[in-house]
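**Student:** coordinates only, sequence not included:
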């Protein structure tokens, strides 16, 4: 007769595991933290592929890399479609815990006015006591510079298209509480000597230009500068002094999710920079107490849309979400 020695062993193992599990005390979650944050990302005019995906004059897009960037920090995304009626945009702002202004080109017209209105709402929410962060990337950096300065001609020209670069931290700057506050010291050091961030812009602002505008210098503090191809220095990172508003002239999302340019850094260090920025921004969104009804969220999440493969048609991005004015999916 064959004896099965495995049965007693597994019986003892299961009993042991049950005893261990009964002794575990998992700490309670912090009720002040929102563990299910949602980020609103504002769409940009065009299709992200020079009309090769959709040439309609009223189409807008969000590069999928921005969506994935928010998701890698632990958040979900609702698209804020800039062509939607103002009441829909305002209702969507009440569903999210933070906003991303993306890169792009458009600096005027309806898009500028929508971004300006959303920026004002961000400040209003914070002034009313709701922690509501904003991350402005590249064009977003430029737009809020124009908005805060009240000068649509304040931007200067730089030669920083398709350029990986270092960043130089302002001397004696305190990084605690900023986007760089939780970066490992070794990674911060590498950012000053290795080209770990992707720049892709023709406009920006010099440290002197920022300091010369009283509205800008009272709103922001400069964290880092960078140098363009002609050795001109520009502000590459800045943080609001009173609000959870971070502005990056560089693109943290590209290192992980975009492959169209050979200049995009894809090293492990560059990936860590992206991850740390995503972690920071979403951690700020977790401070938002806003927890709308689940059905409202589900009807408006980015999952209701499918991305298009733009890289295959030589678009600026690997994937984009396209939006055209139509009856909204929302049940707002």
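**Tutor:** Done, it's in. Just so it is clear, the model here is predicted, and its values are computed rather than measured.
**Student:** hey, let's count contacts and neighbours off CA atoms from now on
**Tutor:** Will do.
**Student:** surely residue 112 meets residue 142?
**Tutor:** No - applying Cα atoms under 8 Å, one finds residue 112 not in contact with residue 142, separated by 10.9 Å.
**Student:** who has more neighbours, those two?
**Tutor:** Ranked by neighbour count (other Cα atoms under 10 Å), residue 112 and residue 142 place residue 142 first, with 25 against 18.
**Student:** Please determine how far the closest residue to the more buried one other than its chain neighbours is located from residue 221.
**Tutor:** Excluding the flanking residues, the one nearest residue 142 by Cα to Cα, 6 or more residues apart in numbering is residue 204, at 6.3 Å. According to Cα to Cα, to the nearest Å, residue 204 stands 15 Å off from residue 221.
**Student:** got the contact list for the residue nearest to residue 142?
**Tutor:** By Cα atoms under 8 Å, 6 or more residues apart in numbering, the residues touching residue 204 are 142, 155, 156, 157, 158, 234, 235, 249.
**Student:** host element of residue 144?
**Tutor:** Element membership of residue 144, judged by DSSP states H and E, is helix 139-149.
**Student:** so where does the closest residue in space to residue 53 that isn't next to it in sequence fall, helix or strand?
**Tutor:** Leaving out its chain neighbours, the residue that sits closest to residue 53 by Cα to Cα, 6+ apart is residue 47, at 6.3 Å. Residue 47 belongs to no helix or strand when elements are defined using DSSP H and E.
**Student:** For residue 47, which residues are in contact?
**Tutor:** Counting by Cα under 8 Å, 6+ apart, residue 47 touches 53, 54, 55, 59, 60, 61, 320, 322.
**Student:** Show me those that map onto strands.
**Tutor:** Cross-referencing those against strands under DSSP state E gives 60, 61, 320, 322.
**Student:** what about the closest residue to the third one other than its chain neighbours, how many residues close to it?
**Tutor:** What that stands for is residue 320. Distance criterion Cα to Cα, 6+ apart; nearest residue to residue 320, sequence neighbours excluded, is residue 63 at 4.3 Å. The local packing of residue 63 (other Cα under 10 Å) involves 28 other residues.
**Student:** Residue 88 and residue 47, how far apart?
**Tutor:** 22 Å.
**Student:** Sorry, slip of the keys, the one I care about is residue 182.
**Tutor:** Distance of residue 182 to residue 47, computed by Cα to Cα: 36 Å.
**Student:** Same check on residue 295?
**Tutor:** 29 Å.
**Student:** What's the local residue count around residue 323?
**Tutor:** When neighbours are counted by other Cα under 10 Å, residue 323 registers 23.
**Student:** do residue 9 as well
**Tutor:** Counted with other Cα under 10 Å, residue 9 comes out at 10.
**Student:** Buried among the contacts of residue 47? Make that a ChimeraX selection.
**Tutor:** Selection of buried members from the contacts of residue 47 for ChimeraX, criterion 16 or more other Cα atoms under 10 Å:
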select :53,54,59,60,61,320,322
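**Student:** Out of the contacts of residue 47, flag the one nearest to residue 10.
**Tutor:** Minimum distance to residue 10 across the contacts of residue 47 is 51.1 Å, recorded for residue 320 (Cα to Cα).
**Student:** Use this one as the comparison:
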């Protein structure tokens, strides 16, 4: 798989909603070990404790599905991160508010992103899930530039727009039809974004790499 297609494959996996479930020797692993990246605290935040954090909500979210969670700290060596990569089954890039190009969170994301592409090219399945900032970070890593658009969609409930590919995606292909209908017709998904990825901008960028 060529590099442009490889990075887009990883991004497509996230966009299509790959669940954090690992296939190993035709047996499902219901207790996968999932890494969660830490990120810098915002400078001047009066509530910040320490230099970095991982929101407890992501840990509880993964553990509620049966996963075992490994925190991945910032300011470690590349060798340490590679060792961690080979000890976990998947990665979650959480939401937040750091610089997507210069932060330690961005540096860590790129290390694991590149390792995931290498592993997937070798048929070693390694899923990465990006939530909010995490997905935004993946778009920056894929395109090598920031494609985000200021939308200020904070505290807004919206329906989802499903692409034809979603019907066969790992996440949605087993969803009940009634739930998919509600998700696509009713304002039931919460959005708290200052920045978003425009479908038009994404399509234009993809066309440049194909």
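**Tutor:** Thanks, I have the structure now. Everything numeric in this text was worked out from a predicted model, so none of it was measured.
**Student:** TM-score of the superposed pair?
**Tutor:** Superposed pair, TM-score by TM-score structural alignment, normalised by the length of structure 2: 0.79. Supporting alignment: 184 aligned residues with a Cα RMSD of 2.3 Å.
**Student:** which residues of the stretch 1-150 of structure 1 fall in strands?
**Tutor:** 38-42, 44-45, 60-63, 76-80, 99-101, 134-137 (DSSP state E, counting those that start in this stretch).
**Student:** Mind putting these into a markdown table with distance to residue 188 of structure 1?
**Tutor:** Converted to a markdown table, the strands of the stretch 1-150 of structure 1 look like this (distance: least, Cα to Cα, whole Å):
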| stretch | distance to residue 188 of structure 1 |
| --- | --- |
| strand 38-42 | 26 |
| strand 44-45 | 32 |
| strand 60-63 | 27 |
| strand 76-80 | 28 |
| strand 99-101 | 24 |
| strand 134-137 | 19 |
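**Student:** do you know which of those strands lies nearest residue 277 of structure 1?
**Tutor:** Per Cα to Cα, nearest to residue 277 of structure 1 of these: strand 134-137, 9.8 Å.
**Student:** if we can go back for a sec, restricted to strands, list the contacts of residue 204 of structure 1.
**Tutor:** Using DSSP E, the members of the contacts of residue 204 of structure 1 that fall in strands are 156, 157, 158, 234, 235.
**Student:** Report the contact partners of the residue nearest to the fourth one when sequence neighbours are not counted.
**Tutor:** Taking Cα to Cα, 6+ apart, and ignoring the residues beside it in sequence, residue 234 of structure 1 has residue 206 as its nearest neighbour in space, at 4.2 Å. With contact taken as Cα under 8 Å, 6+ apart, residue 206 of structure 1 is in contact with 156, 233, 234, 235.
**Student:** ok, and those residues in structure 2?
**Tutor:** Contacts conserved in structure 2 for these, counting by both residues aligned by TM-score structural alignment, their matches' Cα atoms under 8 Å: residue 156.
**Student:** just the contacts of residue 206 of structure 1 now: which is nearest residue 71 of structure 1?
**Tutor:** Closest to residue 71 of structure 1 out of the contacts of residue 206 of structure 1 is residue 235 (27.3 Å), distances taken as Cα to Cα.
**Student:** Residue in structure 2 paired with residue 271 of structure 1?
**Tutor:** In structure 2, no residue is paired with residue 271 of structure 1, using TM-score structural alignment.
**Student:** Count the neighbours of residue 271 of structure 1 for me.
**Tutor:** Residue 271 of structure 1 has 19 nearby residues by other Cα under 10 Å.
**Student:** try residue 217 of structure 1
**Tutor:** Residue 217 of structure 1 has 18 neighbouring residues, counting by other Cα under 10 Å.
**Student:** Do I have it right that it meets residue 207?
**Tutor:** No - the criterion here is Cα under 8 Å, and residue 217 of structure 1 misses it with residue 207 at 9.6 Å.
**Student:** rewinding a little: which among the contacts of residue 206 of structure 1 count as buried?
**Tutor:** Buried among the contacts of residue 206 of structure 1 (16+ other Cα under 10 Å): 233, 234, 235.
**Student:** Need the nearest residue in space to residue 116 of structure 1, chain neighbours excluded.
**Tutor:** residue 147 (6.6 Å).
**Student:** these two touch, right, that neighbour and residue 114?
**Tutor:** No - shown here, residue 147 of structure 1 and residue 114 do not form a contact pair, counting by Cα under 8 Å, at 11.6 Å.
**Student:** can you map out the helices along the stretch 151-300 of structure 1?
**Tutor:** Ranges of helices in the stretch 151-300 of structure 1, per DSSP state H, counting those that start in this stretch, are 185-193, 207-211, 214-219, 254-257, 268-285, 294-300.
**Student:** Please work out which residues of structure 2 line up with the second one.
**Tutor:** When structure 2 is aligned by TM-score structural alignment, the counterpart of helix 207-211 of structure 1 is residues 199-203.
**Student:** mean deviation (superposed) between the matching stretch and structure 1, please.
**Tutor:** Following the fit onto structure 1, the mean deviation recorded for stretch 199-203 of structure 2 is 0.9 Å by mean Cα distance after the TM-score superposition for structure 1.
**Student:** residue in structure 2 matching the residue nearest to residue 320 of structure 1?
**Tutor:** Residue 63 of structure 1 maps onto residue 55 in structure 2, by TM-score structural alignment.
**Student:** Identify the nearest residue to the equivalent of residue 179 of structure 2 over in structure 1 in space, disregarding sequence-adjacent positions?
**Tutor:** Matched to structure 1 by TM-score structural alignment, residue 179 of structure 2 sits across from residue 187. Once flanking residues are discounted, residue 187 of structure 1 sits nearest to residue 269: 7.0 Å by Cα to Cα, 6+ apart.
**Student:** give the contact list for the most centrally placed residue in structure 2.
**Tutor:** The centre of structure 2 sits closest to residue 130, judged by Cα atoms, centre = their mean, with a distance of 1.3 Å. The neighbours of residue 130 of structure 2, taking Cα under 8 Å, 6+ apart as the test, are 14, 92, 93, 94, 95, 136, 137, 138.
**Student:** Which of those residues lies at the shortest distance from residue 76 of structure 2?
**Tutor:** Using Cα to Cα, residue 93 is the member of those that lies nearest residue 76 of structure 2, at 16.9 Å.
**Student:** dump the residue contacts of that closest one.
**Tutor:** Neighbouring residues of residue 93 of structure 2 by Cα under 8 Å, 6+ apart: 36, 37, 109, 128, 129, 130, 131, 133, 134, 135.
**Student:** aligned partner of it in structure 1?
**Tutor:** In structure 1, the residue equivalent to residue 93 of structure 2 is residue 101, according to TM-score structural alignment.
**Student:** Distance of that match relative to residue 80 of structure 1?
**Tutor:** 10 Å.
**Student:** Are there residues contacting both of those two? Which ones?
**Tutor:** By Cα under 8 Å, 6+ apart, the residues touching both residue 101 of structure 1 and residue 80 are 41, 42.
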